[in-house]
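Sequence and predicted structure below; questions after.
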Amino acid sequence: MASFLRTKELLKSIHDAVVEYDEEKTAHLCKLLLKEAVDPYIGIMEGLAAGMNTVGQLYDRKEYFVPELLLASDAFYAGLEILKPHIKLSKKIETRGKILLGVVEGDIHDIGKNLVKTMFEAAGWEICDLGKDVKLRKFVEELEKFPADIVAMSALMTTSMLAMPRAIEMLKESKPDILVMVGGAPLSREIAEEYGADGYAADAVAAVEVAARLIIR
């Protein structure tokens, strides 16, 4: 089993390989991580997902653009394909539930949403993914069919995030006890609270943590 320092070294290397969008290296390092008996869930969250979070920050700062984002996603998924089958849910991840997930109407950017979905699935949540450019009424209609504990909405554009307050209002009218969390580049904790959301997550890793806290409140 890898030592603490060796584990940190492997996680940093996986992070860097994703940021450098090196698909082959990412896959190799993930196989090495398994060989050295490091928890694959940690590999996903602190290696692969951490790398994608850094990529997202580079994209926000306009140091990376869509091609780099897509290449990094390929590296991320190459590693995920190797690690995900080996996950044994940690005892710490006991607060699993059902998530209704989608990108709000008018927004076709779903890379972040897909990453959030992957993190939830890795943590043992059941997901109903509505995709991108989801009409507000669609969230309500699907909530009637899928018994979600939480509705998670994302937006990458300031124009599309303006639909969130109405969506949250409609969801709460339909199911008063539903929990709603939001995320995306133009949002903040303050904006989420102003919109009436129950939770806000700045990135995919935080989304899993926030959802777990919400469901046990």
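It's in.

alpha carbons only for contacts and neighbour counts from here, please
Fine.

so who does residue 96 touch?
Taking C-alpha atoms under 8 Å, 6 or more residues apart in numbering, we find residue 96 in contact with 123, 124, 125, 126, 212.

and the residues you listed, which of them are in helices?
Counting by DSSP state H, the part of the contacts of residue 96 found in helices is residue 212.

Pick out the most distant pair among the contacts of residue 96.
Taking every pair in these and measuring C-alpha to C-alpha, the maximum separation is 12.9 Å, between 126 and 212.

between those two, who's got more neighbours?
Taking other C-alpha atoms under 10 Å, residue 126 and residue 212 do not tie; residue 212 has more neighbours (19 against 16).

Let me see the ranges of the strands in this protein.
With strands called from DSSP state E, the chain shows them at 98-103, 126-129, 150-154, 179-183, 199-201.

In a markdown table, list those strands along with distance to residue 161.
Listed next are the strands of the chain as a markdown table, based on distance: least, C-alpha to C-alpha, whole Å:
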| stretch | distance to residue 161 |
| --- | --- |
| strand 98-103 | 9 |
| strand 126-129 | 18 |
| strand 150-154 | 8 |
| strand 179-183 | 9 |
| strand 199-201 | 13 |
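
quick one, which of these is nearest to residue 144?
Residue 144 lies closest to strand 98-103 among these, at 10.8 Å (C-alpha to C-alpha).

just to revisit the earlier point, out of the contacts of residue 96, flag the one nearest to residue 100.
The shortest approach to residue 100 among the contacts of residue 96 belongs to residue 126, at 8.7 Å (C-alpha to C-alpha).

So for this protein, the centremost residue is which one?
In the chain, the residue lying closest to the centroid (C-alpha atoms, centre = their mean) is residue 116, at 1.5 Å.

how near is that one to residue 7?
In this structure, residue 116 and residue 7 are 24 Å apart, going by C-alpha to C-alpha, to the nearest Å.

put this beside the first:
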Amino acid sequence: MELKDLFEAIVDGKLEMAVAVTKGAVSDGIQPDEIITDYMIKAMEEIGKQFEEGRVFVPNLLMSARAMKGALDILRPLLRGRQDMYVGKIVIGTVKGDLHDIGKNLVASMFEGCGFEVINLGVDVSSDKFIKTVAESHADIMCMSALLTTTMNYMKVVIEDLKKAGLYGKVKVMVGGAPITASFARSIGADGYTSNANAAVVMAKQLIGVN
């Protein structure tokens, strides 16, 4: 197998092949940054582009994200302490009272696949946990997800607490989820809203000024 097979494996959502090619590349002494930058990130950008164009759908994104994560798990131990490997740091979670995580996990996987360091807080995340993690990690972006109209307003609570903690403006805030709209995002003081995982990556890069 050659490294170009890794690109194809991720685009096609083939986990076993992605893992096998990555293990082979590591054994051959190829640097993790080359594997990630030249093949993994480009593959996730390609599947994202195909999604935007309507050529693939959410199940395809999930399979590609799974293949990418399998490959990334091989490389992660080699990246410890290499902050220069990441384009930015993101804290992400589903807000308090909401237990939905499929969409949030897909977005987190897309972020990872496109070069971000991601701290995934899971579901039912309190304002205190968001604020504490952002402060301790010095995150560039905080992402909140909600799938219920009954929990989406908690996003405003988190942003208000962010202001009280003196972190508002220091960390960019992105929101998303089925009931969320761009106007709602603006009304609560978020910096950005996107409706899908690929658009989230594009916006995150714009918010912190990276290509």
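That came through, no problem. Note that the structure is a prediction, hence the values are computed from the model and not measured.

quick one: TM-score?
With the length set by TM-score structural alignment, normalised by the length of the second structure, the two chains reach a TM-score of 0.61; 195 aligned residues with a C-alpha RMSD of 4.5 Å.

one step back: so which of the strands of the first structure gets nearest residue 80 of the first structure?
In terms of C-alpha to C-alpha, the element of the strands of the first structure nearest to residue 80 of the first structure is strand 126-129, at 17.3 Å.

got the contact list for residue 185 of the second structure?
Residue 185 of the second structure makes contacts with 175, 191, 192, 193, as judged by C-alpha under 8 Å, 6+ apart.

Translate residue 67 of the second structure into the numbering of the first structure.
Counting by TM-score structural alignment, residue 67 of the second structure corresponds to residue 75 in the first structure.

Return the distance of its match relative to residue 45 of the first structure.
Distance, residue 75 of the first structure to residue 45 of the first structure, by C-alpha to C-alpha: 14 Å.

neighbour count winner among the two?
Higher neighbour count among residue 75 of the first structure and residue 45: residue 75, with 25 against 19, using other C-alpha under 10 Å.

pretty sure that one contacts residue 18?
Yes. Assessed by C-alpha atoms under 8 Å, residue 75 of the first structure is found in contact with residue 18 at 5.5 Å.

Can you pull the residues that touch both of these two?
Counting by C-alpha under 8 Å, 6+ apart, the common neighbours of residue 75 of the first structure and residue 18 are residue 26.

Which positions in stretch 83-91 of the second structure come out as buried?
Under the neighbour-count criterion of 16 or more other C-alpha atoms under 10 Å, stretch 83-91 of the second structure has 85, 87, 88, 89, 90, 91 buried.

okay, those residues in TSV with distance to residue 182 of the second structure next?
TSV is the format used below for the buried residues of stretch 83-91 of the second structure (distance: C-alpha to C-alpha, whole Å):
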residue	distance to residue 182 of the second structure
85	31
87	25
88	23
89	23
90	20
91	20
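
any idea how far the residue of the second structure positioned farthest from its centre lies from residue 22 of the second structure?
Here the second structure reaches farthest from its C-alpha mean at residue 28, the gap being 28.9 Å by C-alpha atoms, centre = their mean. The gap separating residue 28 of the second structure from residue 22 of the second structure is 10 Å, by C-alpha to C-alpha.

quick one: buried residues of the longest helix seen in the first structure?
In the first structure, assigned by DSSP H, the helix with the most residues is helix 66-83. Buried positions in helix 66-83 of the first structure, judged by neighbour count with 16+ other C-alpha under 10 Å: 68-69, 71-80, 82-83.

wait, what's in contact with residue 106 of the second structure?
Per C-alpha under 8 Å, 6+ apart, neighbours of residue 106 of the second structure: 61, 62, 65, 197.

Could you find the counterpart of it in the first structure?
Per TM-score structural alignment, residue 106 of the second structure is aligned with residue 112.

Against residue 89 of the first structure, how distant is that match?
Per C-alpha to C-alpha, residue 112 of the first structure is found 23 Å from residue 89 of the first structure.

Contacts for stretch 69-87 of the second structure next, please.
Contacts of stretch 69-87 of the second structure (C-alpha under 8 Å, 6+ apart): 15, 18-19, 22-23, 32-33, 109, 113, 115-117, 210.

From these, list just the buried residues.
15, 18, 19, 22, 32, 33, 109, 113, 115, 116, 117.

Verify the stated contact: the fifth one with residue 24.
In other words, residue 32 of the second structure. No. Using C-alpha under 8 Å, residue 32 of the second structure is not in contact with residue 24, being 11.9 Å away.
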